[in-house]
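**Student:** I'll drop the sequence and a predicted model, then ask my questions.
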Amino acid sequence: MPYKATILTISDKGYAGEREDKSGPILKLKLEEMGFETAEVQILPDDRTMISSRLKEICLSGSADLILTTGGTGAAPRDITPEASMDVIERPMPGLAELIRFEGMKFTKRAVLSRGVSGICKETLIINLAGSPKAAAEGMDILEPVLEHALHMLKSINLDHK
């Protein structure tokens, strides 16, 4: 069974139709190349309540095994994606966000400026990625070797330790 993913692009300008979402489609393509079913690509504004409500709705419905957010992870005053994510994350899984920052340093020293988080809500893994298309794509390349195993663990599939 392929895993189902939802992508949430967090962007005031994208939500208002003032900027084309390029990161969401890149993530969709990357996920499909990895064998995921992409349930939805949605754009939301940098609004903590809207983001956390949508995350919670997806997690409670069980409609996605994985939620990727892109955008809102920097230090700008409206960058609140990590806070909105932590509003719904029940069990943090910080190693994934740490991996993205650490390996991202190979591409740009600015990777350490991301405040993205990762964790679990119900049976859904939530991972924040940076908003630029390049950074989002690099984040997926970094996650690819461990993402399937993380989801297997979350779903209690093939947990034999060798």
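**Tutor:** Nice, thanks for sending it over. Numbers count the residues shown, from 1 in each chain.

**Student:** contacts, neighbours, all on C-alpha from now
**Tutor:** Fine.

**Student:** Do a quick rundown of the helices in this protein.
**Tutor:** Secondary structure of the chain (DSSP state H): helices at 12-15, 23-33, 48-61, 81-86, 94-104, 133-154.

**Student:** now the first one: how far from the chain's centre is it?
**Tutor:** The chain centroid and the centroid of helix 12-15 are separated by 18 Å, computed with CA atoms, centre = their mean, to the nearest Å.

**Student:** who does it touch, helix- and strand-wise?
**Tutor:** strand 37-44 (3 or more CA pairs under 8 Å, 6 or more residues apart in numbering; DSSP states H and E).

**Student:** okay, pairing it with this:
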Amino acid sequence: MTTPGRHRPLRIGIVTVSDRASRGVYEDKGGPAIREELTRIVANAWEPVVRVIPDELEVIAATLAELCDAEGCDLVVTTGGTGPAPRDVTPEATEQVCIKMMPGFGELMRKVSLEVVPTAILSRQTAGIRGTSLIVNLPGKPSAIHDCLMAVFPAIPYCLDLIGGAWIDTDPDVCTAFRPKS
């Protein structure tokens, strides 16, 4: 049996949600941290599709839809906008564009983050599926991005297999993808 996305090129959207970074007032550290982590984790060739956008619900939702539908990203990873502040609306935008929510991703990320800092309970990261794409919301701090990606990434390749996304191989010295035996 062949996995539907086995021979497609892997495209990964990396979205920084930040008013200041989108205006050039603040250096984007989250997007580059995601790219660095994915470069360490993903063993097969992949193409990043990068966006830096403001904390605006409709802009975030439109960007996520564009990356999934028009850009053909199999995985879209966001950073920023997951806290309780009034302009933190990344989870709402993700919910708006997804057909299925995957709450286990957010639950695991909060669990891992709570081992480091008690304010992780304020985080609202989530994940969801749009077509053959998985969208995962990460926190904004580079060290938290590392912790959260390392926690959830073992499940991402199999999730993409199940929804028809592209195949992901991982570097087993960094992160081992879990795929149940058939």
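**Tutor:** It's in. Since the model is a prediction, treat every value here as computed from it, not as a measurement.

**Student:** Quickly compare the helices of the first structure and say which is most buried.
**Tutor:** Comparing the helices of the first structure by mean neighbour count (mean count of other CA atoms under 10 Å), helix 81-86 ranks first with a mean of 23.

**Student:** ok, the residue nearest in space to the middle of the second structure - contacts?
**Tutor:** The centroid of the second structure falls nearest to Val77 when counting by CA atoms, centre = their mean (2.2 Å). By CA atoms under 8 Å, 6 or more residues apart in numbering, the contact set of Val77 of the second structure is 12-15, 34, 135-138.

**Student:** For the helices of the first structure, could you give me a markdown table that also reports distance to Gln42 of the first structure?
**Tutor:** What follows is the helices of the first structure, written out as a markdown table (distance: least, CA to CA, whole Å):
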| stretch | distance to Gln42 of the first structure |
| --- | --- |
| helix 12-15 | 9 |
| helix 23-33 | 8 |
| helix 48-61 | 10 |
| helix 81-86 | 14 |
| helix 94-104 | 22 |
| helix 133-154 | 15 |
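
**Student:** thinking again about what came up before, got a markdown table for the contacts of Val77 of the second structure, with distance to Cys159 of the second structure too?
**Tutor:** A markdown table is the format used below for these (distance: CA to CA, whole Å):
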| residue | distance to Cys159 of the second structure |
| --- | --- |
| Ile12 | 14 |
| Gly13 | 16 |
| Ile14 | 18 |
| Val15 | 20 |
| Ile34 | 19 |
| Ile135 | 11 |
| Val136 | 12 |
| Asn137 | 15 |
| Leu138 | 17 |
